[in-house]
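Q: What follows is a protein structure lacking sequence information:
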């Protein structure tokens, strides 16, 4: 009869390994969160870039928005949603969400707008 081998000591979950979420994954989470915060224009997809250092993510989101509208309120909604979703999904603090408004679209510049004056806001 053989004697049972002693089991190795259990390692606590926090000491078993590490989880690293790639910057590009956090950027996709941020871009999706920006989409959720806005009623985006067809073809106007928010783009995000992220720099992660330890568990802190600094996010920059590029947007295309309708004009005239409350740009400050839309940017605030994006900042809030991006920070919340990155914290929920990636467990990272987001102290800063920078917003770049790349383009403003009016009824005259929106794709499929009726023919007439071609005005572009830049």
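A: Received it, and whenever you're ready, just let me know what you need. Please read these numbers as outputs of a predicted model, since none were measured by experiment. Numbering: from 1, shown residues only.

Q: contacts and neighbour counts: CA atoms only from here.
A: Will do.

Q: in which helix or strand would I find residue 115?
A: Element membership of residue 115, judged by DSSP states H and E, is empty: it is in no helix or strand.

Q: That one: neighbour count?
A: Neighbours of residue 115 under the rule other C-alpha atoms under 10 Å: 8.

Q: residue ranges for the strands of this protein, please.
A: 47-53, 56-66, 93-105 (DSSP state E).

Q: So for residue 117, which of those strands sits nearest?
A: Comparing the strands of the chain against residue 117 with C-alpha to C-alpha, the closest turns out to be strand 93-105 (13.9 Å).

Q: try this one next to it:
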């Protein structure tokens, strides 16, 4: 009977505590970080022309750091530099907050500029 009681005691015992360094690791896929960065770019860029493609991102993750490339289209005329800075800053903040990664670089690539339409008036050079 002692063998039965020792088995019951063993079941009631809490599991041994595993040191944090030996518990394993969580790996977040590059494509997940890219989706978060793309969404952050969409939030930061603001309203775009109807024909503009939605911003998207590609990411390279190495350990706990990320390098991001954001592809976007903008309306023109606009302050391109200011909008790109806003995108960079917001991508760094959101990826850091949601994923816990340090973003070492955010390269913003403006793929296309869409001219603003002047209420039905043809745009172009006049003499």
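A: Yep, that arrived. Quantities reported herein were computed from a predicted structural model and do not represent experimental measurements.

Q: Can you tell me which of the strands of the first structure is most buried?
A: strand 56-66 (a mean of 21; mean count of other C-alpha atoms under 10 Å).

Q: now the strands of the first structure as JSON lines including distance to residue 78 of the first structure?
A: Converted to JSON lines, these look like this (distance: least, C-alpha to C-alpha, whole Å):
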{"stretch": "strand 47-53", "distance to residue 78 of the first structure": "11"}
{"stretch": "strand 56-66", "distance to residue 78 of the first structure": "9"}
{"stretch": "strand 93-105", "distance to residue 78 of the first structure": "8"}
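
Q: who's in contact with the residue sitting nearest the centre point of the second structure?
A: Centroid check for the second structure by C-alpha atoms, centre = their mean gives residue 37 as the closest residue, at 2.0 Å. Residue 37 of the second structure sits next to 56, 57, 68, 70, 91, 94, 95 when contact means C-alpha atoms under 8 Å, 6 or more residues apart in numbering.

Q: how about stretch 70-81 of the first structure, which residues of the second structure does it hit?
A: Aligned by TM-score structural alignment, stretch 70-81 of the first structure corresponds to residues 79-90 of the second structure.

Q: got the buried residues for that stretch?
A: 83, 84, 86, 87, 88, 90 (16 or more other C-alpha atoms under 10 Å).
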